[in-house]
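Q: The sequence isn't on hand, but the structure is:
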């Protein structure tokens, strides 16, 4: 029959008293016994503190801890007897010395566990024997106590205690979005990171990986805690060598941690660049998606960006563009855009690996606005290459796609598409083919957000209006003319005047009497006169083109009167 907790503690106190006296009179390894005497003295103080705790005997962790301590003290007493009478021991000094080192280490470990238990405050709680899962909406004090109990069980208990504690921790994090902040504050995230080590039992390691992943993806404070406790290195090792499920959790956590620019640099310190590339190349769809996301995060760091190029990231990312999940394609396209924008070497590499064709294909196939946004930006970055710009300018299908996005896309897609139109040398045939998007461009010229939209919309319009038939098509729609004239009004402060002025100037550049007539009828002339007096760029030239030589004097006299 096993002794009760009270009986075990009584026996421990008796053994401690004997050992504390014995340590002072040994004849062998006197220095080691002096060190053991110090440890035993501290242990006795801690045990007295346990005895003074109101509900210590109810705590289940002591059911394992006290018997282990009692066994260690028995071994220590046996060694003490042998050191008092060395002649009675035939095992040799080296073995005796080794045994002393072992009990010393065991006592240190047990003291650490006792300190944890005392620090947690669990021994003073009447419900410490079985803690129920806190209900949603529980107070911080109750949650904090529950979390401290879980982490104490994690660090002191055996495998079953650890697994149950991790189960409870997972349940808490899944049920309460805000729990991660309290876990980072009240728990020991560093110990969770330690559980990711391959030396731990697989089931414990797997649960710990899920917990760490949740903490890394749940809140800024818990993510910071995971990083500061050294979690990135073990997570990368899991991503490199773990089983599929562990790799997925590790990839999620690494992506979340590297989303903070101040953390992204550490990928290089842990040798993580080739790990991310390989995970993106050969991982499951989930692993691939989050690895691509992490690569996108770290590509902003110049040194890591260089390493990505050297390790062959471009080819892997382009393959994801073709065969990855929709989420993976979006993140890969974002990363390609960052790389293409960073320098000529990356642009050359992307183009040589067929990147332009892959991007154009994805532009046709994707239904995700975010993906299309990154694809357009990547294509724009590649268009800095003259050969790429020529290819894009002559692609009727690409130009038509841009026009469709200007007409039907969100404002970001409209801006990106207009930017490309404004910067490409499009043939007159293609300009005529996309005349239908000019009305949308006019609306964009009067839009105040995002910054730069008015300018690129005006530039794209001016480019399309070099074709005579497009000028006639634009003014044929009365609402287009009215919008442009309203934008010219000096009282309209929402639009920078040089943009509608440039469009008006382009409309009347060909000398079409019909275009001038419609603009004048809508009231463009007095607005341009006023803008000319205000020295708005291009206003005088637009006014001269609008009036024409024959009409100029007539209108000048009319408006003066």
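A: Now that the structure is in, tell me what you want to look at. Since the model is a prediction, treat every value here as computed from it, not as a measurement. Numbering: from 1, shown residues only.
Q: rest of the way, CA atoms for contacts and neighbours
A: Fine.
Q: nearest residue to residue 191 other than its sequence neighbours?
A: Nearest residue to residue 191, sequence neighbours excluded (C-alpha to C-alpha, 6 or more residues apart in numbering): residue 155, at 7.6 Å.
Q: Which helix or strand contains the one you found?
A: Using DSSP states H and E, residue 155 maps to helix 140-156.
Q: tell me the angle the helix or strand following that helix makes with helix 140-156.
A: Going down the chain from helix 140-156, the next helix or strand is helix 159-175, by DSSP H and E. With axes from the mean of the first three to the mean of the last three C-alpha atoms, to 10 degrees as the basis, helix 159-175 and helix 140-156 are set at 150 degrees to each other.
Q: what does helix 159-175 contact?
A: Contacts of helix 159-175 with the rest of the structure, by C-alpha atoms under 8 Å, 6 or more residues apart in numbering, involve 133-134, 136, 147, 150-151, 153-155, 179-180, 201, 203-204, 207-208, 210-211, 214.
Q: 6 Å instead?
A: Taking contacts as C-alpha atoms under 6 Å, 6 or more residues apart in numbering, the residues outside helix 159-175 that touch it are 150, 153-154, 179, 204.
Q: one step back: next, the buried residues of the helix holding residue 155.
A: The neighbour-count criterion (16 or more other C-alpha atoms under 10 Å) identifies 143-156 as the buried residues of helix 140-156.
Q: Next up, a structure to set beside the first:
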């Protein structure tokens, strides 16, 4: 035989095992698929067969992954396939005997099933070792087709297990692709979330990947964990599996995308104030504060970090630690951001951390918090209506509790801002401005005077004719508070239109719709303390309406008529005495 013939002969001999290996691989995949279908019809030893079916699905996914790699170049694969086929044949035999109830004894069959499960684990482990050794070259992205909409739970489980196998035995690219496909599945159909958390091994893989050195794998896992953490029932599963520490490590050293996923996960895991101590114990509060110090350059990442810290301020010790670390100044800086999400989170944080704590409220004021909030609420600012309204609420919550902060507000022009919202704001802004006006009136005498000087009462009287019951009620309440101030009473009665518009609300046929009757009568009672007020009420054409209400046993009307009558009698006596 010549050298050329000999060489050709050797080449053919080398090709034979390769072809055989490929044939065995295809045979194994087909046999397992058939076997899985058979196991669903087994009624006895249900628990053991359920576990065996899951192992078969995992093994099948691993073999499919091998099939889509250059497996024919790996001589070790042939040995694994040979043993796998033998176990599959054995499994077929046991499955058939369980279907036909033709086994010799229950204890013996249970023992055989346990041995079978151990063998399947061994084969899956062998495949994983081959893949991890790097001897198989990934040809192309292989992904089992995702079940269509309305697929049954078993089909979804099979698909997730297939992805899980790729995560376990695949190379970095295959793992990344499997994570991406799992993410897309959950986004498109949240039923996959339940399938994921039902399988602790999948959850364990995802958490393990958070510590991966491969950026794509770490980022993909962080994105999925953030999705799963958004479902209430899944939070306990993630926490129980130890997700907190890896998430914080991603915050400290991950990529921008990974950090954002980790921060979003922690925000969702702390929505009810839970898990604060665990985050603090792993250094999470410090890591989150450092991210917030980066400012708006990090966009959504800083917003999510703000959200986590906002959720944690309810824990007193953590709140004190944040204050010591300069969180108040950091978040006042974020209020000035140009990003809506950051502003909203920062304002919410400042309200939460200062709530019920005068010392921290004073710190917020001292570090420029009032100025920052006023700039955001400024009607002509670039901020959205939503941010301006949130800032108004924050000003109310933070600044109306002490006269000193109210004085600062007035000095900075807050009363003019409030007036602008009353006159020109959208309906929601006007209603909010009315609520804030009520609180501001009650905050201090200085505030009442400033609002009177700004002509607030004229605007409030107009709202007494609003179609909205709530608006009429709020306007009446604010006016009743403002006219308690003597200077405001005199200013109010100087304008005859104010008296007329107010008294028109006392028509007996309309008073039921006039807003809060108690506040309307309170306003009139205050006005009777002023000579010109008593005179204008008494000489108006509307006094008869109040008298009719008194005759109808309306107690507030009776008190008002009595007071007006007493004052007229005193005036008559005074005239006689001086005549």
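A: In hand now; what should we look at? For clarity, every value in this text was computed on a predicted model and none was experimentally measured.
Q: What is the neighbour count of the closest residue to residue 394 of the first structure other than its chain neighbours?
A: The spatial neighbour of residue 394 of the first structure that comes closest, neighbours along the chain excluded (C-alpha to C-alpha, 6+ apart), is residue 426 at 6.7 Å. Using other C-alpha atoms under 10 Å as the criterion, residue 426 of the first structure is surrounded by 20 other residues.
Q: Residue in the second structure paired with residue 426 of the first structure?
A: Residue correspondence to the second structure (TM-score structural alignment): residue 426 of the first structure is matched to residue 447.
Q: Kindly report the same for residue 288 of the first structure.
A: Following TM-score structural alignment, the counterpart assigned to residue 288 of the first structure within the second structure is residue 302.
Q: can you check residue 389 of the first structure too?
A: Counting by TM-score structural alignment, residue 389 of the first structure lines up with residue 406 in the second structure.
Q: how big's the offset between the helix or strand containing its match and the first structure?
A: For residue 406 of the second structure, the host element (DSSP H and E) is helix 403-411. Helix 403-411 of the second structure, aligned to the first structure and superposed, deviates on average by 2.8 Å (mean C-alpha distance after the TM-score superposition for the first structure).
Q: continuing past that helix, what's the next helix or strand?
A: Tracing the chain C-terminally past helix 403-411 of the second structure and defining elements by DSSP H and E, one meets helix 414-424 next.
Q: how distant is that next one from the center of its chain?
A: 32 Å (C-alpha atoms, centre = their mean, to the nearest Å).
Q: right, and the helix or strand after it?
A: Sequence-wise, the next helix or strand downstream of helix 414-424 of the second structure (DSSP H and E) is helix 427-443.
Q: in that following helix, what counts as buried?
A: In terms of neighbour count (16+ other C-alpha under 10 Å), helix 427-443 of the second structure has its buried residues at 429-443.
Q: Neighbours of residue 15 of the first structure, how many?
A: Residues contacting residue 15 of the first structure under the criterion other C-alpha under 10 Å number 16.
Q: which SSE is it in?
A: Judged by DSSP H and E, residue 15 of the first structure forms part of helix 5-22.
Q: So what's the gap between that helix and the chain middle?
A: For helix 5-22 of the first structure, the distance to the chain centre is 54 Å (C-alpha atoms, centre = their mean).
Q: With stretch 186-201 of the second structure instead?
A: Relative to the mean C-alpha coordinate of its chain, stretch 186-201 of the second structure is positioned 19 Å out (C-alpha atoms, centre = their mean).
Q: Then stretch 429-437 of the first structure?
A: Computed by C-alpha atoms, centre = their mean, the chain-centroid distance of stretch 429-437 of the first structure equals 41 Å.
Q: what about the closest residue to residue 409 of the second structure other than its chain neighbours, helix or strand, and which?
A: For residue 409 of the second structure, ignoring the flanking residues on the chain, the nearest one in space by C-alpha to C-alpha, 6+ apart is residue 370 at 7.3 Å. When secondary structure is defined using DSSP H and E, the element that contains residue 370 of the second structure is helix 369-377.
Q: How about residue 143 of the second structure?
A: Under the assignment given by DSSP H and E, residue 143 of the second structure is not contained in any helix or strand.
Q: how close does it get to residue 30 of the second structure?
A: 17 Å (C-alpha to C-alpha, to the nearest Å).
Q: more neighbours, those two?
A: Taking other C-alpha under 10 Å, residue 143 of the second structure and residue 30 do not tie; residue 143 has more neighbours (18 against 12).
Q: So which residues of the stretch 201-350 of the second structure form strands?
A: With DSSP state E, counting those that start in this stretch as the definition, the stretch 201-350 of the second structure shows no strands.
Q: how about residue 358 of the first structure, what's its partner in the second structure?
A: Residue pairing (TM-score structural alignment): residue 358 of the first structure is matched to residue 372 of the second structure.
Q: let me redo that: residue 321 of the first structure
A: Under the alignment by TM-score structural alignment, residue 321 of the first structure pairs with residue 335 in the second structure.
Q: number of nearby residues for that match?
A: Other residues lying near residue 335 of the second structure total 27 when counted by other C-alpha under 10 Å.
Q: again with the one 10 residues further on
A: Around residue 345 of the second structure there are 23 other residues, counting by other C-alpha under 10 Å.
Q: got it, and residue 451 of the first structure?
A: Residue 451 of the first structure sits with 9 neighbouring residues when counted by other C-alpha under 10 Å.
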